[in-house]
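In: Provide a 3D model corresponding to the input given below.
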Amino acid sequence: MTVSADRVRRFGCMTAIGLALLASPVLAQQPWPPAGPPPATPPGSGPAPGPTGAPLSLFPPAPAGAEPAAADPAPAATPPDARGVRGVMVEELKAQDPELAGSLGPDNGGLSPDLWQGLPRGELESLIAAVPAGLTSPALRDLASRLLLTAADGVGPGAKGRDLAALRAEALVRVGNAAGADTLRSLAPAVLEDEDAALAWLEMRYFTDDRQAACDQVPVLLGRFRHPVWQKWQIVCQIVAGQPDMALLGLDMLREQGEKDELFTLLAEGAITGNDRPVRGVPDPTPTQFALILASGRAFPPETRITGAGPLAALARVESLALPQRLAAAERAAALGGLTAEGLRSLYEAVPEPDPKTLTVAAAKKPTPLLRAQLIRALAAEPAPAAKAGLFRVAMLAASTEMQAGTYGSLLLEEARQFRLTIGFASVAPMVARLHLLHGDLRNAGPWLNLARDDFNAGKDEGAFARLWPLAAAHGLVREADFDRTVWQRDLGGNAARDTVDSVLILLSALENTPMALPPLADGSAPPGQVKGAVLLDAIIALGTGGPAGMPAMDLAAILTDLTRAGLGEQARRIGAEAIAGLLRPEA
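Out: Take a look at the predicted model:
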């Protein structure tokens, strides 16, 4: 995959990042960690506040203690001045534009309110509409949510196409953030006045276990829009509410209007009459068809394909399904942002209590959702530090980097935060540090990083530290120049690891260099490559469903460089760290 031509327009041409580094002699070995106190945790690296945080005030109060103006002996017949004390402008506070409203700002995990400054409105609408569904990268999903929930103070010129709050709510649904979409709906009523956004919101709320809230809005939306899908949703809600006569009347109206969805009609009639035979011939159900199957309680055929964060989360809650099928749906939903850690844990707890002796490193080589559920259960129940460390190792090996950085990893992190810095956990210190770094917990990663370094210096670590320090360097905790490349490559596997080493060094070089900012335009506004929101959206769109792990190092380095140039260095580090972690997965 390469960066497409329309992305190069904003990202610019990539300079020879890393080439000089790759051609240079072996880097000098330096003591680690570097002298001096460890770097402070970067702002915003801790857990992100939920979308229900207080809206950012765009108009801070005047500073206290301002010196009053001296008394003026002249008559007070002068016209009122718009300026206050010491030249401070006194203006009437303006209400936040609902179209640009959001629950986040720079003080609680969002971007600065000038994130769209100077960007033509038409381009902004196109960028938001292009945010892809199915993002499996936790970093991209989180950054997309923060961006879309940020309160903005303006947008560039251009005619209005669609409401920006509606576009953002729809994009939040695509990245699996049902709570965020609902937050925008509460801040901007226009979200439910846009048919596409209203339908996306309704489907997500219905399938994420908030059925009543969705059905309460159906009569209003049915009166507002004329597409048959709203009548179908009304029939679904009537069946769920135990109103079969009303649902049959609705089906008759659909027929009279010439609606051709015979499969919907058959499923609705089956749900009304109590047909309990397994569903057949519905390999790719629409959302309303899927809702009817759920309402009927009928069994799903194995060939039925369910996609999307909300429908997968709903499928995971179907108690009549076989447990392995529910667990697989739950993990797929979590990978798309549709299931919280609490929701995933509740599914895992349905697994019978495992025998810890069967949960070995060998089992982790063929990981399954059932194995991961058993490991989470066994970890929580195991009291002995050494045995707990062994289970933690298997649990990490049984998961991909995206899973470690996502919902499954957050369950592991709950257990890891109870570990003590003792010899019993020294063998898994690199993995514990890795997990903290993947979740942005830099402060608690530090002690485990030091413990892993101690094992490395004592010759006990067998290459684990070689897979850890680049991730710490991506977060700015250590410097790549402090490590001997020859020793590092040897610990990673020698010549077989050369491509991996080169890719990691290219990404670290992009993160450690500070590119020169582009000059402003003639009118003083920011150039296209400096509009924060646009640069971040471009990165999310370019990386797409494959995420950072699916892009060549040079292309990704170009994206990281342009993020940093636009003042988004912290966001660049999160993306780069996830990519580096994927290149350097821990080994047994």
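In: all contacts plus neighbour counts: C-alpha atoms, from now on.
Out: OK.
In: which element, helix or strand, includes D538?
Out: Using DSSP states H and E, D538 falls within helix 532-543.
In: that helix packs against which elements?
Out: Using 3 or more C-alpha pairs under 8 Å, 6 or more residues apart in numbering; DSSP states H and E as the contact test, the elements touching helix 532-543 are helix 5-11, helix 121-129, helix 138-148, helix 553-565.
In: kindly recompute the last result at 7 Å.
Out: Here helix 532-543 touches helix 553-565, going by 3 or more C-alpha pairs under 7 Å, 6 or more residues apart in numbering; DSSP states H and E.
In: tell me what the helix it packs on is packed against?
Out: On a contact count with 3+ C-alpha pairs under 7 Å, 6+ apart, helix 553-565 meets helix 5-11, helix 498-512, helix 532-543, helix 569-583.
In: buried ones in the second one?
Out: Using 16 or more other C-alpha atoms under 10 Å as the test for burial, helix 498-512 gives 500-512.
In: what of the shortest one?
Out: Going by neighbour count (16+ other C-alpha under 10 Å), the buried part of helix 5-11 is R7, R10, F11.
In: before we move on, the earlier item: how far out from the middle of the chain is the helix holding D538?
Out: Distance of helix 532-543 from the chain centroid (C-alpha atoms, centre = their mean, to the nearest Å) equals 14 Å.
In: got the angle between it and helix 138-148?
Out: 150 degrees (axes from the mean of the first three to the mean of the last three C-alpha atoms, to 10 degrees).
In: can you give me the helices for the stretch 351-500 of the chain?
Out: Secondary structure of the stretch 351-500 of the chain (DSSP state H, counting those that start in this stretch): helices located at 361-364, 369-381, 385-397, 401-405, 407-416, 429-438, 442-457, 469-474, 485-492, 498-512.
In: nearest approach to Y348 belongs to which of those helices?
Out: Nearest to Y348 among the helices of the stretch 351-500 of the chain is helix 369-381; the distance by C-alpha to C-alpha comes to 4.7 Å.
In: against which helices or strands is the closest one packed?
Out: Using 3+ C-alpha pairs under 7 Å, 6+ apart: helix 369-381 touches helix 323-335, helix 385-397.
In: now those helices in CSV, with mean neighbour count and distance to W488?
Out: Formatted as CSV, the helices and strands packed on helix 369-381 follow (neighbours: other C-alpha atoms under 10 Å; distance: least, C-alpha to C-alpha, whole Å):
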stretch, mean neighbour count, distance to W488
helix 323-335, 22, 32
helix 385-397, 22, 22
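In: run this one through as well so I can compare:
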Amino acid sequence: MIAFLCNKSRITLPVLTWRVALLSCAIGVVPMVALAQTATNAPVQLGVPSPSQSTGGDAGPDQPDYNPGGVTSTPLPPLPRQMPDQQVPGQQVPGANGESISNAAPADAGNVTTTGQAPGLIDDRQGGLGTGLWQGSSAVKLTALLPQLPAPVSEPALRDLQLRLLLTQAAGPSAAAGIDSLVPLRADRLHVMGFDDEALQLAQQRGVPGVVSDPREAVDRLWISDDKDGACKQVQAQVADEQSIEAYWRRALVYCQILQGETDRASIGLDLLREQAAGDPQTKDFITVASVLLGDTKAQGIKKPIANPDPLLAAMMKQAKLPGAAASASVRPTGVALTAAIARDGSKPLLERIQAAETAFAFGLISADELAALYQQVKAAAADTELAGADTPEHRARLYQRAQQGQMPESRLQWVTQALRDARARGDYFSAVALYAPLLAQMTPNPSLAQFAPEVARALFAAGNTDRAGFWLNLATGPGSNPQTARDAAGLRLLGRIAGLYGSRDAGTDPVADWRQASGASEAAGERLYGILAGLGDSVAGRDATSFAGGNRDIAAAAQAGRRGETVLLALIALNANGKKLAQADSAALAQSLGGLTAVGLQQDARRIGTEAAILAGL
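Out: Predicted coordinates:
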């Protein structure tokens, strides 16, 4: 999504600098690329794309840097320019409890023109979902739904759509007098997803004070603004009912006691901290400054400068008139955003930074380049035998190094496919695809690489590089393929169909049944695939919209009425029902959600989500 905001670090930038960066991007410094591939409605014979077709990174029509999307775009991938999907007039899409709805005349939710600047950070040119996104929906219903959005989100298609939903410049249905009740809820979800700076910008854009979920962050903001009374009130409220107090709150409480003249209690608290300070530089620095404030130590006696104080310590240093008090200009990240900060902290051990970077990358908070740079710092394997060990961060780093250094396609693909298989086994497949897809896009399929073709085709489908994946699919299913490759072929053909590379649709064929027979997959996995296909308007073996009773009736109602924002909200929530992730979404939820997205003109988002769900189901 947005190379977001001029490729600047969202975690480390001071607020003012970040606002300038955001403004620069808003006036057109960063060009946006398209995501959507326009799907044709007529069946297309599966085969090698014609020379006139785009192959992945090649330019598409009217788009010099055409990008079909996919997980390669993390973090905050280049937001798509919303392109109208070609749909069959009157196409039936899943409704709730067995009924179906038609998209013959979808509401023009993405093209409503409003006056003034609506709250949000991206417009339609940058992949926004339309200024009329929230119109027609009940404000009460939206305020109940927004807090239910899952966060953080590791599935790239779901994360990208959710970010676009939250960042789109669009006023809430009851916005009046400059007050929009949806803005703080949107900012809160961004914060929990780890996008703290975006959350802050959205809140400040509309003058919404204190949009902070984490109590420590709220107190840190008060220290920075020099509101000691406000900070201490919140500190006391935080520790009042706590049986076990974290180190930060212990330190904050001692400082508040000092400020309030309760020196005896502060001294006792400081003594307790001294007993627990071993191995904690932050607490040791706190004790040093607190001792100055209590008069136990003279400021001139501090020989070692205190570097990079957090907001609490910076406030204490300012109170004690110590140098370096202004060193902390921003709030310490919390939650999942902290993983990005740790990854970028050069003072941390390399292994700790890599582990944090892998987590941050999975949630879209750092770029592939940042993770790769950390991988490159690991000592290289002396021999190939060292690459057969346990799946650890060092092991993953060495695999990446070998894949980067491989001179011959066979050697490079050996390491890439091993990394992809390992990632799939540990449940981190889409992150690995995002990291390795650029390498795969450089590979040219040829018969000598047939053994790698299934894994490469799957990864390229996941990356949104559908046409190039088709080349590898042809290689995997062509003459001379080995028995294992032949077993993979049924699943890969079905995955290609879901991703948008349609094969012939002969009457009476059932690709899901073919895949189950070839792979031995479970009935539950097959049902999920039927649901995905039905949601995309692709009826298989009579399994259309009317086949999936249950689900959420509200998705169909919102989609039929053209309430795009509400439809997306309901779909995202349904696909994460009861905290279960996309891998556990049932057939009804998939059919309802993907069908609703298709009905409101978001067919390409539906297809991306369907592709990822299909891979998680076993394709």
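In: winner for burial among the helices of the stretch 351-500 of structure 1?
Out: helix 429-438 (a mean of 27; mean count of other C-alpha atoms under 10 Å).
In: what does that helix contact?
Out: 404-405, 413, 416, 442, 444-445, 448-449, 451-452, 464-465, 468, 578 (C-alpha atoms under 7 Å, 6 or more residues apart in numbering).
In: now do that helix: distance to the chain's middle.
Out: A distance of 19 Å separates the centroid of the chain from that of helix 429-438 of structure 1, by C-alpha atoms, centre = their mean.
In: so where in structure 2 does that helix end up aligned?
Out: Aligning helix 429-438 of structure 1 against structure 2 (TM-score structural alignment) gives residues 453-462.
In: mean deviation, the matching stretch versus structure 1?
Out: For stretch 453-462 of structure 2, the mean distance to aligned residues of structure 1 following superposition is 2.0 Å (mean C-alpha distance after the TM-score superposition for structure 1).
In: spell out the residue ranges of the helices in the stretch 151-300 of structure 2.
Out: Under the criterion DSSP H, counting those that start in this stretch, the stretch 151-300 of structure 2 carries helices at the ranges 156-167, 182-193, 196-205, 215-224, 228-240, 247-259, 263-276, 281-293.
In: would TSV of these with distance to K580 of structure 2 and mean neighbour count be doable?
Out: Formatted as TSV, the helices of the stretch 151-300 of structure 2 follow (distance: least, C-alpha to C-alpha, whole Å; neighbours: other C-alpha atoms under 10 Å):
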stretch	distance to K580 of structure 2	mean neighbour count
helix 156-167	13	24
helix 182-193	16	24
helix 196-205	24	22
helix 215-224	27	20
helix 228-240	31	16
helix 247-259	33	19
helix 263-276	39	15
helix 281-293	37	19
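In: the helix holding D538 of structure 1 maps to which residues in structure 2?
Out: Mapped onto structure 2 using TM-score structural alignment, helix 532-543 of structure 1 spans residues 564-575.
In: other residues contacting that stretch?
Out: For stretch 564-575 of structure 2, the external contacting residues (C-alpha under 7 Å, 6+ apart) are 109, 133-134, 137, 142, 145, 148-150, 555, 558-559, 581-582, 585, 589-590, 593, 596-597, 600.
In: now stretch 188-203 of structure 1
Out: With contacts defined as C-alpha under 7 Å, 6+ apart, stretch 188-203 of structure 1 is touched by P98, E99, A165, A166, L167, A169, E170, V173, A181, R185, A214.
In: now do it: distance to the chain's middle.
Out: Counting by C-alpha atoms, centre = their mean, stretch 188-203 of structure 1 is centred 22 Å from the centre of its parent chain.
In: so which of the helices of the stretch 351-500 of structure 1 gets nearest L221 of structure 1?
Out: Nearest to L221 of structure 1, of the helices of the stretch 351-500 of structure 1 and by C-alpha to C-alpha, is helix 407-416 at 33.5 Å.
In: which helices and strands does that closest one pack with?
Out: Helices and strands touching helix 407-416 of structure 1, by 3+ C-alpha pairs under 7 Å, 6+ apart, are helix 341-348.
In: what's the mean distance for the helix it packs on versus structure 2?
Out: Mean for helix 341-348 of structure 1 is 2.2 Å (mean C-alpha distance after the TM-score superposition for structure 1).
In: against structure 2, where does that helix fall?
Out: Counting by TM-score structural alignment, helix 341-348 of structure 1 pairs with residues 368-375 of structure 2.
In: name the residues that touch the matching stretch?
Out: With C-alpha under 7 Å, 6+ apart as the test, stretch 368-375 of structure 2 has contacts from I354, A357, E358, A397, L435.
In: and which of those residues is nearest to P51 of structure 2?
Out: Nearest to P51 of structure 2 out of these is L435 (C-alpha to C-alpha; 27.9 Å).
In: mind listing what the counterpart of the closest one in structure 1 touches?
Out: With TM-score structural alignment as the criterion, L435 of structure 2 lines up with L411 in structure 1. L411 of structure 1 sits next to A341 when contact means C-alpha under 7 Å, 6+ apart.
In: same thing but at 6 Å, please
Out: Contact partners of L411 of structure 1, counting by C-alpha atoms under 6 Å, 6 or more residues apart in numbering, are absent.
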